[in-house]
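*Asks:* model this:
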Amino acid sequence: MALLSNSFLCVAAASLCTISASAHSPRADLSVLFDAPTVSEIARVRTDWATRQPEVAGYRVEASGTDAGGVRFDVVSHISEGQRHYGAVRYPRNYAAGQPYGTLVVCHGGLNGVAAEESANFLLSLPGICVDENYFLVIPSYRGEQLVTQFAGTWVSGGSPSWADRDVDDTASLLAAVQMNIPDMDQARVGAWGISRGAAVAMLLAARDDRIRRVVDLFGWTDLSLPSVQSQLDLILNQGVQPAGIGRVAYESFVFGWLNGVLSLDEARQAWIRRSPCYFANTMPPIQAHHGLQDTQIDPSHTQVLLGALSSLGLGPPDVEGFFYPNGAHGINSLVGLGDRVEPYLCALEDGPRAYCGPMAPHALGLYAGADYRGSSSITRNDFELRANNCRPNTVGLVFVSSNTAYVPAGAGFLCVGAGSQRLGAGLIDAAGTFRMSVDLANPNPNVANFLAPGQKAFMQVVFRDVGNPMGSFNFSNGLQVLIEP
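*Replies:* Okay, the predicted model is just below:
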């Protein structure tokens, strides 16, 4: 019962839902559909998610242009489940090739696609600390929806809409594709921002994908079994109200199919559980949530339930923050003071481990190996794992550490750790080209202990064999700067 007890407010809210969706037909009684999920049901969702790996085939840059301020935008595409999916990439305002920049995945709201330049307008609400100048924006359109650009027209992603389900798959695949093909994206600094339906996508992405390190949730839904959702379903089923917003998502995604025998009860329950982020709070990264108390489209109880689930896990400020706006409605302009809270929260990504060094050189398969990490750089927590993505597959990686940096041609690439470097360890690179190595910060080898002392900046780099590269027989990831914390 661990997961259910950890998310007790989420489950409690579901169990309070006793609103009948129909006074006229027993088939429309939704109480059995929205019974609180079991541990087994939640585990089955996670098992299904584990089978959905990001797809990066067929990547293309379809068009390039600039917005009204002269900032570069690209329309990019890739293949997802046999369909071509489109997205946009906004480059950092002060972009200079060869330098690492963070990434913010921007998940749009609404149910009808996204206007690329307009989706970046939230930057106008920020005070300008780091995001505009130092972060790529990755903007998915989701399957079956359009991406509208001012510089290159409209692009329509293939497939059928799958709100807050398969569009999470599309977003994960788009992120993987651009990270693989834009070497200046720092894979150690990735956050997600979402509005309304997009906030649900951002939270579910973060719960499923450990590349996401911070999330900003703007009035997203978190539990599709809440009374406010069932009230909207009651209007649709019993009073002939046209499905719209969150009611449409629930009705078209699983209620209609269940009531008409297309989906079994089990299938319908799985459909709403996997679209409800609060049941997966135990794998979410730090999150900052915002909701207007006058929001009539997505009830503030969604954010209250999410914060309760996170609190039950012992999570709170500064990693988990929630803000409610007495006069706020369903739009960011009504959330007064939003930007001054959001941007410092996102800019905290700058304080953690981050990539440095470049431009780097591709290995013989044409990819750039990017340094990454999981866990933290805290000696007390002692959960730091060094990673490097897009290395040469099926070989061995060696890690070197130093207290200073370099940028020196070596082999087929560039050495980024400075004089006095020592070998930190070694590990296997798997068939996907991912290197993983746990680093024991609490009990380091004496040869490297001085590099891993509290307050020390350690500079790490992975080197691997690069057979067949005419430039040299070995190559490197970029470097990772790690501030060792107590």
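*Asks:* contacts, neighbours, all on C-alpha from now
*Replies:* Noted.
*Asks:* now the helices for the stretch 201-350 of the chain?
*Replies:* In the stretch 201-350 of the chain, the helices defined using DSSP state H, counting those that start in this stretch lie at 227-239, 245-250, 256-259, 265-273, 301-312, 338-347.
*Asks:* going by contacts, tell me the helices and strands next to the fifth one.
*Replies:* Using 3 or more CA pairs under 8 Å, 6 or more residues apart in numbering; DSSP states H and E as the contact definition, the elements that helix 301-312 packs against are helix 2-6, helix 8-15, strand 287-292, strand 320-325.
*Asks:* deepest-packed of these, please.
*Replies:* strand 287-292 (a mean of 25; mean count of other CA atoms under 10 Å).
*Asks:* residues contacting it, please?
*Replies:* 214-219, 300, 303, 319-330, 334-335, 338, 342, 345 (CA atoms under 8 Å, 6 or more residues apart in numbering).
*Asks:* other SSEs contacting the longest strand along the chain?
*Replies:* Ranked by number of residues, the top strand in the chain under DSSP state E is strand 185-195. Secondary-structure packing of strand 185-195 (3+ CA pairs under 8 Å, 6+ apart): strand 101-107, helix 197-208, strand 214-218, strand 354-356, strand 370-374.
*Asks:* picking that back up, among the contacts of strand 287-292, name the buried ones.
*Replies:* Buried members of these, counted by 16 or more other CA atoms under 10 Å: 214-219, 300, 303, 320-325, 328-330, 334-335, 338, 342, 345.
*Asks:* let me see the residues that make contact with the longest strand of the chain.
*Replies:* 100-109, 136, 179, 199-202, 206, 211-220, 346, 349-350, 353-355, 370-373.
*Asks:* return the distance of it from the chain's centre.
*Replies:* 6 Å (CA atoms, centre = their mean, to the nearest Å).
*Asks:* second input sequence below; structure requested for side-by-side comparison:
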Amino acid sequence: MMKKLILILFTLSAFISNGQIEKSKKEEDLIKKILTDPSSEEIQEVLFDLRKQDLSPKNVVIQDSMQLSNTNILYIISHEVNGSTHYGAVIIPNRDHLKKLPVIVFATGGDGMHNQFDITQDFNHNAAQFPSFLGEELDKEFIVVIPSFRGQQMIIGDKKYQSGGDIGDAFDGATTDALSFLNVSIKTFSQIDASRIAIYGGSRGGAVALLASARDKRIKRAIVVATPTDMKKLYLLYSEQFKLLFFNDLLIGKITEKEARRKFISMSPIHFIKQLPMVQLHHDKNDPFVPVEFAKILIEGMKTDKKTIDSYFYNEGIHGFWNDKNYWKRVQDFIRPLSD
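*Replies:* A predicted model of the protein is given here:
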């Protein structure tokens, strides 16, 4: 009797194991299909659909305002994206005379698992600390727009503002959020000159900066730091995390294979090089999280398409915000023509 029971349990265990292997193989085969390089026609179709999105401001409310120590005014604004309430911050220079000013959008980093960012801390580096974002000279020359992305909590001081939505939608969805909040800012503040827009982002924020620039022709310059540019290569580096964050909806049947492929194409800046404006790129040669190859891929693609890209490499072995004194001066010099 015991031998028979052991045989049954062994057979059942083997059946379950084989079933799991078969399921895993099906999942891998499905993901491989999603990862197949898209045709130029497929990319154009995705871009056309993205540019058709309704990003018009909805249910806009100025929730709070405060004067910063440099006398600039910070506004907290809520609005609606895809049925969820989102928040963002806009910093308006306190100037003696009113005139139209250029905009720089700051896109936060993160990988779909970091659910908070602090405006007073997360953008600080050697050359500029809150309330300065650009450096004393340019802080009075640019309006700063800071969107929070879906599922993120934006913190300033003791106040917290929770945006709705799926935090795992950290590239395609975050780009929609950035452009939606840019539109909110333009509608809310008449001081904004919508013909002079730059965007700055590091890590995930750099990918968002490139994707937003490709979707919206109003963005004239993009500064990207330690940026993943090719999502297929990023998947090969972080496959388990990628499955959890970006393929889970597909694997549980929440979205179709076609929808998953469209989203995956829309996440990868390398597919939209032809649409990019002038780009300034910063990357460490020994970045521990996003290897320098991601920068080289973008540079090669932009040069092939005869697009303008200024690239700078560092040797500190970190993931952005270098001690190199020239780093922020290069950023300032790149955006300064928009303030002239």
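*Asks:* of all the helices and strands packed on helix 301-312 of structure 1, which lies closest to residue 64 of structure 1?
*Replies:* Closest of those to residue 64 of structure 1 is strand 287-292, at 32.4 Å (criterion: CA to CA).
*Asks:* just tell me the aligned range of that closest one in structure 2.
*Replies:* Here strand 287-292 of structure 1 aligns to structure 2 at residues 279-284, judged by TM-score structural alignment.
*Asks:* mean per-residue distance, that stretch to structure 1?
*Replies:* With mean CA distance after the TM-score superposition for structure 1, stretch 279-284 of structure 2 departs from structure 1 by a mean of 0.6 Å once superposed.
*Asks:* centre of the chain to that stretch, how far?
*Replies:* Taking CA atoms, centre = their mean, one finds stretch 279-284 of structure 2 lying 15 Å from the centre of the chain it belongs to.
*Asks:* just stretch 309-328 of structure 2 next, same as before
*Replies:* Using CA atoms, centre = their mean, the offset of stretch 309-328 of structure 2 from its chain centre is 19 Å.
*Asks:* what residues does that stretch touch?
*Replies:* Contacts for stretch 309-328 of structure 2 (CA under 8 Å, 6+ apart): 125-127, 202-203, 225-226, 278-290, 299, 302-303.
*Asks:* 7 Å instead, please
*Replies:* Contacts to stretch 309-328 of structure 2, defined as CA atoms under 7 Å, 6 or more residues apart in numbering, come from residues 125-127, 225-226, 278-289, 299, 302.
*Asks:* how about stretch 99-118 of structure 1?
*Replies:* 67, 88, 119, 134-141, 145-149, 184-186, 189-199, 201-202, 355-359.
*Asks:* could you pick out the buried ones from those residues?
*Replies:* Applying 16+ other CA under 10 Å to the contacts of stretch 99-118 of structure 1 flags 67, 88, 134-141, 145-149, 184-186, 189-199, 201-202, 355-359 as buried.
*Asks:* returning to what we had before: quick one: closest of the helices of the stretch 201-350 of structure 1 to residue 407 of structure 1.
*Replies:* Judged by CA to CA, the one of the helices of the stretch 201-350 of structure 1 that comes nearest to residue 407 of structure 1 is helix 338-347, at 26.4 Å.
*Asks:* the closest one to strand 320-325, inter-axis angle?
*Replies:* 170 degrees (axes from the mean of the first three to the mean of the last three CA atoms, to 10 degrees).
*Asks:* helix 338-347 of structure 1 vs structure 2, mean deviation?
*Replies:* Counting by mean CA distance after the TM-score superposition for structure 1, helix 338-347 of structure 1 comes out at 0.9 Å.
*Asks:* what's the angle from that helix to strand 101-107?
*Replies:* Going by the same axes, to 10 degrees, helix 338-347 of structure 1 makes 130 degrees with strand 101-107.
*Asks:* quick check: buried residues in helix 338-347 of structure 1?
*Replies:* Buried residues in helix 338-347 of structure 1 (16+ other CA under 10 Å): 338, 339, 342, 343, 344, 345, 346, 347.
*Asks:* strands of the stretch 1-150 of structure 2, start to end?
*Replies:* Along the stretch 1-150 of structure 2, the stretches classed as strands by DSSP state E, counting those that start in this stretch are 61-67, 73-81, 84-92, 101-107, 116-118, 143-147.
*Asks:* distance to residue 162 of structure 2 for those - can I get that in CSV?
*Replies:* CSV is the format used below for the strands of the stretch 1-150 of structure 2 (distance: least, CA to CA, whole Å):
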stretch, distance to residue 162 of structure 2
strand 61-67, 13
strand 73-81, 10
strand 84-92, 7
strand 101-107, 17
strand 116-118, 9
strand 143-147, 12
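*Asks:* among these, which is nearest residue 42 of structure 2?
*Replies:* strand 73-81 (26.0 Å).
*Asks:* before we move on, the earlier item: pipe the helices and strands packed on strand 185-195 of structure 1 into a markdown table and attach distance to residue 228 of structure 1 per row.
*Replies:* Rendered in a markdown table, the data for those read as follows (distance: least, CA to CA, whole Å):
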| stretch | distance to residue 228 of structure 1 |
| --- | --- |
| strand 101-107 | 23 |
| helix 197-208 | 15 |
| strand 214-218 | 18 |
| strand 354-356 | 42 |
| strand 370-374 | 37 |
